[in-house]
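> turn this into a structure:
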Amino acid sequence: MTDKVKNFRESEWVDTARTVTYAVVIALIIRAFLFQPFNIPSGSMIPTLLIGDYLFVSKFSYGYSKHSFPFSLPIFDGRVLASQPERGDVIVFKKPTDNQTDFIKRLIGLPGDEIQVRRGILHINGKPVKRERLEDFIEKAPSGDLRRYPQYRETLPNGVSYTTLDTDANGYLDNTGVYKVPEGHYFMMGDNRDNSNDSRVPSEVGYVPFENLVGRAEVIFFSTDGSARIWEIWNWFSATRWNRLFHEVD
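Next up, the predicted model:
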């Protein structure tokens, strides 16, 4: 092998390594500062988000904290370039009880609010939130049977409207005490009200500090019903929920 050929191949390796390094750095910057992908592993946000949804979360919506970075690196305390979230936002946050686990819920209570659930009806500062009965939500079980759940449209005081499920009219989280949201914290609830560990359960989640917010859920970029394993390429098409692709999270 001549020196000319050898030098050419070494140059190729250097160029390839440089390209890969640039790509990794750009991906890390996008993930830390702009958008991060998440998938939904549980049903706590049904019907808004389904198990198998993949979504982009905007990292810049509320500014940045240590939880904006991989492994929650303790680069600084608090938030920089901070913007306040709005009631009704669907938010990814680090669970306060371990500061590691990513949770996704809807922001219901702002600092200073009093939150309570009475007979399944959400109350904010002593006033019931408007709730309208809709057609049942229908879910196909793995056995093929269809399951039906009572579905409602809930409208918050600021006009944000979304759908919720209330599978048990007298569930253990359908009647709560009054939660007084501390300053600098938020009250989160899942849309699947009887199947969500959220701020109503202090031992699991409780009030969420502003610092723990990771970002706001924006759009579903992919969704699968789980019927196809990763190697079953021939089943990918039928397993994809095409009607959910590029669906905005509201």
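> alpha carbons only for contacts and neighbour counts from here, please
Fine.
> who's in contact with stretch 67-79?
32-33, 59, 63-66, 94, 100, 211-214 (C-alpha atoms under 8 Å, 6 or more residues apart in numbering).
> give me the buried entries from the residues you listed.
32-33, 59, 63-66, 94, 211-214 (16 or more other C-alpha atoms under 10 Å).
> so what's Thr176 up against?
116-118, 200.
> now, those residues that are in strands?
Per DSSP state E, strands hold the following members of those: 116-118.
> export those residues as TSV, with columns for neighbour count.
Below are those laid out as TSV (neighbours: other C-alpha atoms under 10 Å):
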residue	neighbour count
Gln116	25
Val117	19
Arg118	15
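> Glu154: which of the contacts of Thr176 is nearest?
Nearest to Glu154 out of the contacts of Thr176 is Val117 (C-alpha to C-alpha; 13.1 Å).
> give me the subset of the contacts of stretch 67-79 lying in helices.
32-33 (DSSP state H).
> in strands, which of the contacts of stretch 67-79 appear?
Judged by DSSP E, these include 94, 213-214 as members of strands.
> with respect to Gln84, which of those is nearest?
When the ones in strands among the contacts of stretch 67-79 are compared against Gln84 (criterion: C-alpha to C-alpha), the nearest one is Leu213, at 10.4 Å.
> one more, please, to line up against the first structure:
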Amino acid sequence: MATEAKKSGGIVETIKTVVYALLIAGIFRSLFFQPFWIPSGSMKDTLLIGDFLFVNKMTYGYSYASCPSIRIASLGINIDAKDICGIFDGDNKRLFGSEPERGDVVVFRHPVTGYDFIKRLIGLPGDRVQLKDGVVFINDEPVQLEDAGVFEEAAGPQGPQGLRPRCENGPVGDGGLCVKSRKIETLPGGVSHSILNISEQATDNTGIYTVPEGHFFFLGDNRDNSTDSRVPQAARGVGFVPYENLIGRADRIMFSSAGRSMFAFWTWRSDRYFKAIE
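You can find the predicted model right below:
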């Protein structure tokens, strides 16, 4: 009997330990840092498919979006942040909030779908943003651009979704060299980063977007392969993003996997360990 009681007590203690560990991990993830694995190529070449990073949630303070969404399709689990912290949604305010800066790379909740997106902050509240021939104009002034050669990568399926890159040099077969033009873009305030070009398309020329108070305008660095604020939410785009939907700032890549899984360590890219995000 004593042995059975001891075993039963051991199982209970194990379960308690697991529960406590999950609670601590959940609190840490909600308040401090959220892991994020780059699933698409919309931020190349700043971020590559397979980059693994932590998002700093302390940068902009806290809102309902700071609560984690838990989605595990294989297990049928789909718990949205609003299911946990929806009581704090709706006032577009933040606790201990601070304003993001133009040029920040930000993870935010899509205003309609609730899924996490990562893009670069281009337009602040009150700004007028427009693209002409692929050049960003902010308050009627073009951003500074400088040629920076080309970005090259091998054509073929990338990441767990097997996404194929689009190439400026036309359709390229598996193993071929996929090329995109690269420029250095410098925003008002001095933040410089690379952007890529693939082709001339409709989103290279837009109307004027006047960013509402309490909202922000985002673009992907891989401009011709990004669903961002240029496309309104009604057309399945991002549109303007409310302040309360910001999750945090991406500052540094921890490691990067060129394979189908982030656990395939033999595919990790040796030049991206602890790489700063600019």
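> which two of the buried ones among the contacts of stretch 67-79 of structure 1 have the greatest separation?
Farthest pair in these (C-alpha to C-alpha) is Phe33 and Lys94. Separation: 16.6 Å.
> now the strands: where do they sit in the stretch 151-278 of structure 2?
Counting by DSSP state E, counting those that start in this stretch, the stretch 151-278 of structure 2 has strands at residues 177-186, 192-197, 209-210, 215-219, 241-242, 246-256, 275-276.
> nearest to Asn225 of structure 2, of the ones you listed?
strand 192-197 (8.8 Å).
> have a look at how far, on average, the closest one is from structure 1.
Following the fit onto structure 1, the mean deviation recorded for strand 192-197 of structure 2 is 0.7 Å by mean C-alpha distance after the TM-score superposition for structure 1.
> what's the matching range in structure 1 for that strand?
Mapped onto structure 1 using TM-score structural alignment, strand 192-197 of structure 2 covers residues 161-166.
> for the matching stretch, which positions count as buried?
By neighbour count with 16+ other C-alpha under 10 Å, stretch 161-166 of structure 1 contains the buried residues 162-166.
> and which of the residues you listed is nearest Asp250 of structure 1?
For the buried residues of stretch 161-166 of structure 1, the nearest to Asp250 of structure 1 is Tyr162 (6.7 Å; C-alpha to C-alpha).
> alignment lookup: Val238 of structure 2 to structure 1.
Using TM-score structural alignment, Val238 of structure 2 pairs with Val205 in structure 1.
> one more: Leu47 of structure 2?
That one, Leu47 of structure 2, aligns with Leu49 by TM-score structural alignment.
> then Glu152 of structure 2?
Per TM-score structural alignment, the equivalent position to Glu152 of structure 2 in structure 1 is Ile138.
> ok, now which ones touch the nearest residue to its match once chain neighbours are set aside?
Nearest residue to Ile138 of structure 1, sequence neighbours excluded (C-alpha to C-alpha, 6 or more residues apart in numbering): Arg148, at 4.6 Å. By C-alpha under 8 Å, 6+ apart, the residues touching Arg148 of structure 1 are 136-139.
> can you rerun that using 6 Å?
With contact set as C-alpha atoms under 6 Å, 6 or more residues apart in numbering, Arg148 of structure 1 has these partners: 136-138.
> which one in structure 2 is aligned with it?
Using TM-score structural alignment as the criterion, Arg148 of structure 1 maps onto Val179 of structure 2.
> can you pull out the helices in structure 1?
Counting by DSSP H, the helices of structure 1 are 3-33, 236-239.
> from Gly63 of structure 1, how far off is Pro70 of structure 1?
Separation of Pro70 of structure 1 from Gly63 of structure 1 (C-alpha to C-alpha, to the nearest Å): 16 Å.
> typo on my end, Asp250 of structure 1
From Asp250 of structure 1 over to Gly63 of structure 1 the distance is 20 Å, taken as C-alpha to C-alpha.
> residues contacting Phe108 of structure 2?
116-117, 245-247 are the contacts of Phe108 of structure 2 under C-alpha under 6 Å, 6+ apart.
> whoops, Gly61 of structure 2 was the one
Counted by C-alpha under 6 Å, 6+ apart, Gly61 of structure 2 has contacts 95-97.
> distance check, the residue nearest the centre of structure 1 against Ala217 of structure 1.
Centroid-nearest residue in structure 1, with C-alpha atoms, centre = their mean: Ile104, separated by 3.2 Å. According to C-alpha to C-alpha, Ile104 of structure 1 and Ala217 of structure 1 sit 8 Å apart.
> which residues do these two both contact?
With C-alpha under 6 Å, 6+ apart as the test, Ile104 of structure 1 and Ala217 both reach Ile91.
> what lines up with Val19 of structure 2 in structure 1?
Under TM-score structural alignment, Val19 of structure 2 pairs with Thr21 in structure 1.
> what does Ser270 of structure 2 correspond to in structure 1?
Using TM-score structural alignment, Ser270 of structure 2 pairs with Trp242 in structure 1.
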